[in-house]
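A.B. asks: Everything below, folded, please.
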Amino acid sequence: MTTEREFYIDLNPFLNCIDYTVSKESYEVMRNEEYDMLVTSPVPSNLEKYYLSANYISHTDSNSSIFDRIYQLVKSFTLKRKLKLINSFNTEEKTILDIGAGTGDFLKVCQKGGWDINGVEPSSKAREFAKNKNINLLEDLSEIENKRFDVITLWHVLEHIPNLVNYIQQLKLLLKPNGVLVIAVPNYKSFDAKHYKEFWAAYDVPRHLWHFSRTAISKIFSLVEMKVEKTIPMKFDSFYVSLLSEQNKNKKKKPIHAFYIGLKSNIKAKRSGEYSSLTYILKNY
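C.D. replies: From the prediction side, this is the model:
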């Protein structure tokens, strides 16, 4: 069986990136040709400390700045679209597990939509936010006992997982037969990634350990006999990521130019399929 070790064999230099969010440290992003994916090197032994930042707003409900408010507004819209997506699946009992549940907003929407909700979130701060919304989250997958799910979602989570192959094996075991796995990840082959290069915010080293292409997702999940059924673009991500990338590159967000690059990325992706982020629908046969 393939292990993560194989992802680190025969790597070629691709980019040198900086952690703009927390440490300002430099990391190599290396390419694995066989899987058509990138890996971050080295991986810090104390990775948890690299998430301790007020700027890491995926784990907050901040509305303190205009940028935060726009983020929350877009999030509200995308949550409804995510619910519509999972409602489209022909599921047995409407049981869902959201991994990397953050502050619980997606699960709250699912709960209102009649789903039996379950969530995992390693951040104690995020779990506390969720608890205030009456959403109780587990800290780790190992706490789930004797339960399988119709749908498992990971919204921009897989790129953070250290033990990748072992983890996707666990996901397969937690899915019911014919269950659906929803994986959303950045796409390093998008136009905005190529435009911003080492400043592309979705590299987000060292928190993002892996950087996927469409080929990589298909190959990695074939290791556990799961197949990509459908790929859905996440069009808002090109604008959001471009805004952050402008900050990385120019020390200011430059929203007009960021919007232009985000729009250009989406237009080019209509033909290539290489959107800034992609959602993959996989089935457990």
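A.B. asks: Only C-alpha atoms from now on, for both contacts and neighbour counts.
C.D. replies: Will do.
A.B. asks: Need the single longest strand in the chain, by residues.
C.D. replies: When the chain is parsed with DSSP state E, its longest strand is strand 175-186.
A.B. asks: Now do the helix or strand hosting Ala258: which elements does it pack against?
C.D. replies: Element membership of Ala258 [criterion: DSSP states H and E] is helix 255-272. When contacts are defined as 3 or more CA pairs under 8 Å, 6 or more residues apart in numbering; DSSP states H and E, helix 255-272 sits against helix 191-196, helix 236-250.
A.B. asks: Contacts for the helix or strand following the first one, please.
C.D. replies: The element immediately downstream of helix 191-196 (helix or strand, assigned by DSSP H and E) is strand 210-211. The contact list for strand 210-211, computed with CA atoms under 8 Å, 6 or more residues apart in numbering, reads 37-40, 159-160, 186-188, 203.
A.B. asks: Next secondary structure after strand 210-211?
C.D. replies: helix 214-222.
A.B. asks: circling back: so can I have CSV of the contacts of strand 210-211 showing neighbour count and distance to Gly113?
C.D. replies: Formatted as CSV, these follow (neighbours: other CA atoms under 10 Å; distance: CA to CA, whole Å):
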residue, neighbour count, distance to Gly113
Met37, 23, 36
Leu38, 27, 37
Val39, 25, 37
Thr40, 24, 38
Glu159, 22, 28
His160, 19, 28
Pro186, 27, 27
Asn187, 22, 30
Tyr188, 23, 33
Tyr203, 28, 34
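A.B. asks: Adding distance to Ser277 as columns, could you present those in TSV?
C.D. replies: Listed next are the contacts of strand 210-211 as TSV, based on distance: CA to CA, whole Å:
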residue	distance to Ser277
Met37	14
Leu38	15
Val39	17
Thr40	18
Glu159	12
His160	15
Pro186	4
Asn187	5
Tyr188	8
Tyr203	12
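A.B. asks: before we go on, could you also do this sequence so I can check it against the first one:
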Amino acid sequence: MKTNPKDIFLTAKDYLVSGETFDLLYDAERKMLITSPQPSLENVSKYYESKEYISHTDNKKGLINSLYQQVKKRALQSKSDLIFNLNNGTGSLLDIGAGTGDFLNIAEQKGWKINGVEPNKNARDLAASKNVILKETLKEFTGNKFDVITLWHVLEHLPNLEDTIHKIENLLAPGGTLIIAVPNYNSFDSNYYKSHWAAFDVPRHLWHFSQSAMKVIFSKELSLHKIKPLVFDSFYVSLLSEKNKNGNTNFAKAFFIGLWSNISAWSSKEYSSLIYCYKNTK
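C.D. replies: So this is what the prediction gives:
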């Protein structure tokens, strides 16, 4: 295990947009990886300018996009059930990085008072077409409190990690629930694909978390209540990783790696992606 926070864990490539390479630096204190260099706030948007960036579109063309949308439907139901159970009913909900608004749309149908943040204009416009109105920045909710705050594969994208976490915690009501889903770089599929692992997704992913990191980056007022696996993620990530590594989508190989990643995680608990559920003890 590396102990110098400046050590390079590995070097990864932006396969989606620029073709540029970025170092992943190991933070020994928090046991996480940091993308270096990180895009400036003025330049980061260009790294999202791709029709293949699915979370900002409702694109169903092509097999990979179709599979993503099918899995997404099932995941939305699971997410809505999770927030209901953890909150013992409905209440006020803030979804950060709400994309095209599908999660909030379902939550509203089930009785939640919904609010959302999404910096991408195209995604906000698609959400608006579903009658889900999203704010552009988190700053617009300053002073509000929410029973549940969710970030579904979003925390890894947010700049100024410590400051952002502080803002999120201030928005959580006493006794409220914070739910965060992030990739896990200690998973089998990450270790197998290494620099080709699609969930590194540099430079859009600025931070890369381990379970150890997710236990220390929040204040002591937030108690880690539960960790849940996202078992479908290993298959989808492996499919994209095969394309990164070999230039084509080897479905059989990707399915095997994704399956083996989940099987190995039965004992290690190191799934490809994990949901962390926190309770505000204030």
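A.B. asks: care to give me the TM-score?
C.D. replies: TM-score for the superposed chains, counting by TM-score structural alignment, normalised by the length of the second structure: 0.95, backed by 276 aligned residues with a CA RMSD of 1.2 Å.
A.B. asks: Now the helix holding Ala258 of the first structure on the second structure. Mean distance?
C.D. replies: Comparison of helix 255-272 of the first structure with the second structure after fitting gives an average deviation of 0.3 Å (mean CA distance after the TM-score superposition for the first structure).
A.B. asks: hang on, the earlier thing: out of the helices and strands packed on helix 255-272 of the first structure, which comes closest to Ile144 of the first structure?
C.D. replies: Closest approach to Ile144 of the first structure among these is made by helix 236-250 (31.3 Å; CA to CA).
A.B. asks: which residues in the second structure does the closest one match up with?
C.D. replies: With TM-score structural alignment applied, helix 236-250 of the first structure matches the range 232-246 in the second structure.
A.B. asks: which residues of the first structure fall in helices?
C.D. replies: Assigned by DSSP state H, the first structure shows helices spanning 66-87, 105-112, 124-131, 164-174, 191-196, 214-222, 236-250, 255-272.
A.B. asks: Can you give me the buried ones in the fourth one?
C.D. replies: Residues of helix 164-174 of the first structure classed as buried under the neighbour-count rule (16 or more other CA atoms under 10 Å) are 164-165, 168, 171-172, 174.
A.B. asks: Include distance to Gly100 of the first structure when you put those into a markdown table, please.
C.D. replies: Formatted as a markdown table, the buried residues of helix 164-174 of the first structure follow (distance: CA to CA, whole Å):
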| residue | distance to Gly100 of the first structure |
| --- | --- |
| Leu164 | 15 |
| Val165 | 17 |
| Ile168 | 14 |
| Leu171 | 13 |
| Lys172 | 17 |
| Leu174 | 15 |
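A.B. asks: which of these lies closest to Val29 of the first structure?
C.D. replies: Nearest member of those to Val29 of the first structure, counting by CA to CA, is Leu164, at 16.9 Å.
A.B. asks: In the second structure, what residue corresponds to the closest one?
C.D. replies: Leu164 of the first structure maps onto Leu161 in the second structure, by TM-score structural alignment.
A.B. asks: before we move on, back to that, to Lys268 of the first structure, which of the helices and strands packed on helix 255-272 of the first structure lies closest?
C.D. replies: Distance to Lys268 of the first structure, taken as CA to CA, is lowest for helix 191-196 among those, at 7.2 Å.
A.B. asks: The second structure: matching residues for the closest one?
C.D. replies: Using TM-score structural alignment, helix 191-196 of the first structure pairs with 188-193 in the second structure.
A.B. asks: Now the matching stretch on the first structure. Mean distance?
C.D. replies: So stretch 188-193 of the second structure averages 0.1 Å relative to the first structure (mean CA distance after the TM-score superposition for the first structure).
A.B. asks: what about that stretch, distance to the chain center?
C.D. replies: Using CA atoms, centre = their mean, to the nearest Å, the mean C-alpha position of stretch 188-193 of the second structure is found 18 Å from that of the whole chain.
A.B. asks: Stretch 208-217 of the second structure maps to which residues in the first structure?
C.D. replies: The aligned range for stretch 208-217 of the second structure is 211-220, by TM-score structural alignment.
A.B. asks: With stretch 60-69 of the second structure instead?
C.D. replies: Using TM-score structural alignment, the partner range for stretch 60-69 of the second structure is residues 63-72.
A.B. asks: got it, and stretch 24-35 of the second structure?
C.D. replies: Under TM-score structural alignment, the match for stretch 24-35 of the second structure is residues 29-40.
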